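1. quick one: sequence and predicted model below, then my questions.
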Amino acid sequence: MAGIILTPSAQDYLADLLSKQDTDGVGIRVFITQPGTPYAETCIAYCKPGEEKPEDRMIALEAFNVWVDAVSEPFLEEALVDYATDRMGGQLTIKAPNAKVPMVNEDSPLNERINYLLQTEINPGLASHGGDVKLIDVVEGGIAILQFGGGCQGCGMVDVTLKEGIEKTLVARIPELTGVRDSTDHSVTENAYY
């Protein structure tokens, strides 16, 4: 079983839990929320027949089936699900060393590296203001054209956010970039945060 390993003790523990379910044929589904970001969380959930997704990969174990989320699968490489008994009873642990590893690197296309930084570092900060930013294009001279949306649209602080926050982060992390420009029309102010 490539990718994810369930130890025999984890399989026994999960099989026992699943045997107590009302429905027959209940398996488990393994997935990661926000894979490839610092906020990645590995999760195991009950998976009743019909709840699996068509693109999930099924792993048939002796006592039950494991459904692995297709998007999460590359991040579950070398993941280990274990059950260790202790004085308090026992605990199921999931170690997924690659859950937070980005799927982009220096060789990835420029727009993928920019989008990755926008999704993992820039947008989580803007989300607290109900806003987001996305890449429209990279033009001659290494200028990234960005579009603000949500609460950023029409916000009076956008220029400061763009120059002090986003531009500094992107130019420091992506050597090919020399600057960023805003493509958004800030005359629309109905959802503005400030």
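-> All right, it came through fine.

2. CA only for contacts and neighbour counts going forward, please
-> Noted.

3. what sits against the residue most central in space within the chain?
-> Nearest to the centroid of the C-alpha atoms of the chain, with distances taken as CA atoms, centre = their mean, sits Gln34, at 1.8 Å. Contact analysis of Gln34 by CA atoms under 8 Å, 6 or more residues apart in numbering lists Ala40, Glu41.

4. do Met157 as well
-> Tyr194.

5. from the contact counts, what lies against the longest helix seen in the chain?
-> Ranked by residue count, the top helix of the chain under DSSP state H comes out as helix 8-19. Packed against helix 8-19 by the contact rule (3 or more CA pairs under 8 Å, 6 or more residues apart in numbering; DSSP states H and E) you find strand 79-86.

6. what about versus this one:
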Amino acid sequence: MNITITDGAQEYLSSLLEKQGVEGIAVRIFIQQPGTPYAETCLAYCRPDEVNETDEILNLPKLKVFIEKMSVNFLDEAFVDYATEKMGGQLTIKAPNAKMPKVTADSPIEDQINYVLYSDINPGLASHGGEVSLLEVVDGQIAVLKFGGGCQGCSAVDLTLKEGVEKTLIEKVPGLTGVKDSTDHTVTDNAFM
């Protein structure tokens, strides 16, 4: 895991911890809803009685940081900085892998599929208010997908599935041979077309 917390951020966080007046207080970093489009990177105080034995520990010169085990992969390449400005300062956290951890050819096929869905396919569907998610992988080679939002009940969903989603997934995920749609498209309440 590679997390960078700049000297400026360490100074700032350390000063906040001192103001708490609690012996052994530290910082906790975690991702709320990791691996989803709604993922958010969070920093919180971590009192000694709130430490989990599964936490990863980052001992920095100016403070101790506990990283929630479930968030570790999603925090790889995270960058925490503090910039001083005229009206004070701002702490910024960038976690490029929060919504989807980096995948490699060795990653499970589910992770590879989700990575392509969230990084390549869903941004295009979002312009129509739609999205697609993975439900399961059958026989290690067929992705069962669920469309939502404006895609559910859309008259062009078959074309989107075959020419867009399936084509892209098969091209980018080795071993994947096809996709199936589990969505009930008779429900057309939010359909784009």
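-> Perfect, thanks for sending it. None of these values were measured; they are calculated from a predicted model.

7. TM value for the aligned chains?
-> The TM-score (TM-score structural alignment, normalised by the length of the second structure) is 0.62; 190 aligned residues with a CA RMSD of 4.6 Å.

8. mean per-residue distance, the longest helix of the first structure to the second structure?
-> Once superposed with the second structure, the aligned residues differ from helix 8-19 of the first structure by a mean of 3.5 Å; criterion: mean CA distance after the TM-score superposition for the first structure.

9. just want the angle from that helix to strand 79-86.
-> Here helix 8-19 of the first structure points in a direction 80 degrees away from that of strand 79-86 (axes from the mean of the first three to the mean of the last three CA atoms, to 10 degrees).

10. tell me the gap between the next helix or strand after helix 8-19 of the first structure and the middle of its chain.
-> Per DSSP states H and E, the first helix or strand lying C-terminal to helix 8-19 of the first structure is strand 27-33. Centroid separation for strand 27-33 of the first structure versus its chain: 14 Å, with CA atoms, centre = their mean, to the nearest Å.

11. swap in stretch 3-19 of the second structure?
-> Per CA atoms, centre = their mean, the centroid offset for stretch 3-19 of the second structure relative to its chain is 24 Å.

12. with stretch 42-62 of the first structure instead?
-> On CA atoms, centre = their mean, the centre of stretch 42-62 of the first structure falls 19 Å from the chain's centre.

13. neighbours of the closest residue to Ala98 of the second structure other than its chain neighbours, how many?
-> Excluding the flanking residues, the one nearest Ala98 of the second structure by CA to CA, 6 or more residues apart in numbering is Phe74, at 4.5 Å. Residues within reach of Phe74 of the second structure, counting by other CA atoms under 10 Å, total 24.

14. secondary structure class for Phe74 of the second structure?
-> What DSSP: H, G, I helix; E, B strand; the rest coil gives for Phe74 of the second structure is helix.

15. is it correct that it is in contact with Glu68?
-> No: with contact defined as CA atoms under 8 Å, Phe74 of the second structure does not reach Glu68; the gap is 10.4 Å.

16. mind listing the helices for the first structure?
-> 8-19, 110-117, 123-127, 158-160, 168-173.

17. identify each buried residue in the second one, please.
-> Within helix 110-117 of the first structure, the residues scored as buried using 16 or more other CA atoms under 10 Å are Leu110, Arg113, Ile114, Asn115, Tyr116, Leu117.

18. tell me the one of those residues nearest Pro49 of the first structure?
-> Using CA to CA, Tyr116 is the member of the buried residues of helix 110-117 of the first structure that sits closest to Pro49 of the first structure, with 34.7 Å.

19. in space, what's closest to that closest one - neighbours in sequence excluded?
-> Spatial nearest neighbour of Tyr116 of the first structure, excluding adjacent residues (CA to CA, 6+ apart): Val104 at 7.4 Å.

20. separation between that neighbour and Leu162 of the first structure?
-> 23 Å (CA to CA, to the nearest Å).

21. for Ala96 of the first structure, same thing?
-> In terms of CA to CA, Ala96 of the first structure sits 35 Å off from Leu162 of the first structure.

22. could you do Glu52 of the first structure as well?
-> Taking CA to CA, one finds Glu52 of the first structure at 41 Å from Leu162 of the first structure.
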